[in-house]
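1. here's a sequence, model it:
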Amino acid sequence: MARKQRIHYEGALYHVICRGNNREYIFDKEEDKKIYLETILRYKEKYKFKLYAYCIMDNHGHLLIEVGKVPLSKIMQGIQQVFTMKYNKKNGRTGHVFEQRYKAILCNKDEYLLSLIRYIHQNPMRAGIKEKLDYQWSSHRTYIEKNASRLVDYKYILSILSEDINKAIKKYAELIEEEIDKEEMTEEELNKGIRQDRQPKQHETKKLDHKYIKQKTCEYYGVEPNELSKKTRKQKIVNARKALILISKEFSDISNKELAKELHLAESTVSNILSDENNKKLTQIIKL
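-> From the prediction side, this is the model:
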């Protein structure tokens, strides 16, 4: 079965998790961790995405990425392929290095950015690593030590906490020291991401608020929300309405019936919009 086509949004925030094939310890050597980070930097400079946090454990890695114009799939394809080539050459082997497809969870930036950074930086603590937060292969120390970094976009995160850099670091340190219940984080934080970047399972829920989607769609198309429910042939309003239907069905729990009622459309019209492949392009570049 073909994989479901991804919808790319400029500014989308992803929590990416990469595991070694068969849970192999592909990062157990410091040299391999260094090569992986160097590869990430190479593609960060090429594709202009933002990296807010990382933690490279021995058999998996966590990345918190905000994409720009280039979709995550292309970014990760480059990173994974180059590392795989170097890893196999260095170890005289062939075949897969990573576990099939990486896992990527699209998250609500406004609500979960700081929580995800904390979750990622606390990985060594949960794994029982003696260095805990001082673990060398995470981005935590970049935040604490104010080290200039081409890899980690830490200044933006600190600016959220305070305009004063020293106060921001203090607040960050306090935030990171707060204990996260692992089960709560897994269920509440990770599953409150919008969608996983793979074929969704039936039990996965969609977590973007429909009103938020409507606001962003209207901002992109330059229309007022009340215009979406009016009878009109203006192309930008027609396109905005179609985009709202497509994105809402992809990323929220709203039903066809509810969309039809809100937009003053027949339910069959909503179904036709959703089934028309030509409409998919309308959703490709809206920034949520």
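2. rest of the way, CA atoms for contacts and neighbours
-> Fine.
3. now the helices for the stretch 101-250 of the chain?
-> With helices called from DSSP state H, counting those that start in this stretch, the stretch 101-250 of the chain shows them at 109-121, 123-126, 140-145, 154-161, 165-177, 182-184, 210-221, 235-251.
4. with respect to Arg3, which of those lies nearest?
-> helix 235-251 (15.0 Å; C-alpha to C-alpha).
5. elements contacting the next helix or strand after the closest one?
-> Per DSSP states H and E, the first helix or strand lying C-terminal to helix 235-251 is helix 256-263. Contacts defined by 3 or more C-alpha pairs under 8 Å, 6 or more residues apart in numbering; DSSP states H and E place helix 256-263 against helix 235-251, helix 267-275.
6. neighbours of Asn272, how many?
-> For Asn272, the count of nearby residues is 10 (other C-alpha atoms under 10 Å).
7. scratch that, Lys50 is what I was asking about
-> 19.
8. next: the one 5 residues further on.
-> Other residues lying near Cys55 total 26 when counted by other C-alpha under 10 Å.
9. run this one through as well so I can compare:
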Amino acid sequence: MARTARLKETYGIYYIYQASSAERPLFGSDEDRSYFLEILKRAQKKFEFKLYAYCMLSPNAYHLVLDPNGSDLSSIMKSINIGYAMYVKCEHPLFRDRYKSTPLTSDEQVQNQIRSIHQQSSSVYNSYCHYDLKHPLPLDWISPLTKESYGGTSLTGGDQKVQDLSCQNCITTFDDAESLLIRIAKEDGKTATELLKDKACRNQLIKDFRRQSTLSLKELGALFGGLSESSVCKILNK
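-> I've put the predicted structure just below:
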């Protein structure tokens, strides 16, 4: 019987689960885990997906929570799994079946899923080390998680952000973001207004501030010259 084709998944947050086959564990050592992390980072750089959580402490499976951010989820996973399988070079199939992807459509689902895959360990092979408020390990490739991650609506009400899962060492207020933008412009010998006249520079800064802050799309638009939320969205998706 032919297997059912996957729907093309390009936006939204997904929980990804991939298990090993019975012949070999996915991770035989921390060296394997380190190599998998490098593959994950390279895939993120190539496809520009947003990674919110990961765990590879089990020898037999890995877990991810990510947003394809406009890229094809199937292509992302193929890149990760093929890259790792080529590294392992095992005689038998490495993975048991295809990866499983589950859409997470509310902030509650995302938070619960991240908590369920996190084990309270300071290991770099588990992104709990990033969210641990007592001893956070800064990981600049983990995306900040805010209400805009769910498409601009928060099921927690009002303009509340998902504070307990937001990134560490991120810009959290508009005033701090504005001060940083002014400082960046000053280092370039310009005012903020002059700096933003260069659209390529402005667009890159919008992407950088999106990754390194918990500002909403509306706040980003106000910071970068009064852009609408839809305009900011288009820039982020380029």
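10. may I see the helices of the stretch 101-250 of structure 1 organised as a markdown table, with mean neighbour count and distance to Met57 of structure 1 added?
-> Formatted as a markdown table, those follow (neighbours: other C-alpha atoms under 10 Å; distance: least, C-alpha to C-alpha, whole Å):
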| stretch | mean neighbour count | distance to Met57 of structure 1 |
| --- | --- | --- |
| helix 109-121 | 19 | 11 |
| helix 123-126 | 18 | 8 |
| helix 140-145 | 17 | 14 |
| helix 154-161 | 16 | 20 |
| helix 165-177 | 16 | 18 |
| helix 182-184 | 11 | 17 |
| helix 210-221 | 17 | 35 |
| helix 235-251 | 20 | 31 |
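11. out of the ones you listed, nearest to Glu45 of structure 1?
-> Comparing these by C-alpha to C-alpha, helix 154-161 comes nearest, at 15.8 Å.
12. okay, the angle between the closest one and helix 109-121?
-> 120 degrees (axes from the mean of the first three to the mean of the last three C-alpha atoms, to 10 degrees).
13. mind jotting down where the helices sit in structure 2?
-> 30-47, 73-88, 107-117, 128-131, 174-187, 192-196, 199-211, 217-223, 229-236 (DSSP state H).
14. the fifth one aligns to what range in structure 1?
-> Under TM-score structural alignment, helix 174-187 of structure 2 corresponds to no residues of structure 1.
15. tell me the contacts of the residue most central in space within structure 2?
-> By C-alpha atoms, centre = their mean, structure 2 has its centre lying nearest to Leu51, at 2.0 Å. Contacts for Leu51 of structure 2 (C-alpha atoms under 8 Å, 6 or more residues apart in numbering) come out as Gln44, Leu64, Val65, Leu66, Asp67, Trp141, Ile142, Ser143.
16. correct me, but Lys41 of structure 2 touches Trp141?
-> Yes - with contact defined as C-alpha atoms under 8 Å, Lys41 of structure 2 and Trp141 form a contacting pair (7.5 Å).
17. so which of the helices of structure 2 comes closest to Leu137 of structure 2?
-> helix 128-131 (4.8 Å).
18. before we move on, back to that, save the helices and strands packed on helix 256-263 of structure 1 as a markdown table, and put in distance to Gln81 of structure 1 too.
-> Formatted as a markdown table, those follow (distance: least, C-alpha to C-alpha, whole Å):
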| stretch | distance to Gln81 of structure 1 |
| --- | --- |
| helix 235-251 | 29 |
| helix 267-275 | 34 |
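19. which of those sits closest to His15 of structure 1?
-> Between these, helix 235-251 lies closest to His15 of structure 1; by C-alpha to C-alpha that is 16.4 Å.
20. counterpart of Gly68 of structure 1 over in structure 2?
-> Gly68 of structure 1 maps onto Asn69 in structure 2, by TM-score structural alignment.
21. in a markdown table: the helices of the stretch 101-250 of structure 1, plus distance to Tyr102 of structure 1.
-> Below are the helices of the stretch 101-250 of structure 1 laid out as a markdown table (distance: least, C-alpha to C-alpha, whole Å):
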| stretch | distance to Tyr102 of structure 1 |
| --- | --- |
| helix 109-121 | 16 |
| helix 123-126 | 18 |
| helix 140-145 | 23 |
| helix 154-161 | 24 |
| helix 165-177 | 26 |
| helix 182-184 | 21 |
| helix 210-221 | 26 |
| helix 235-251 | 20 |
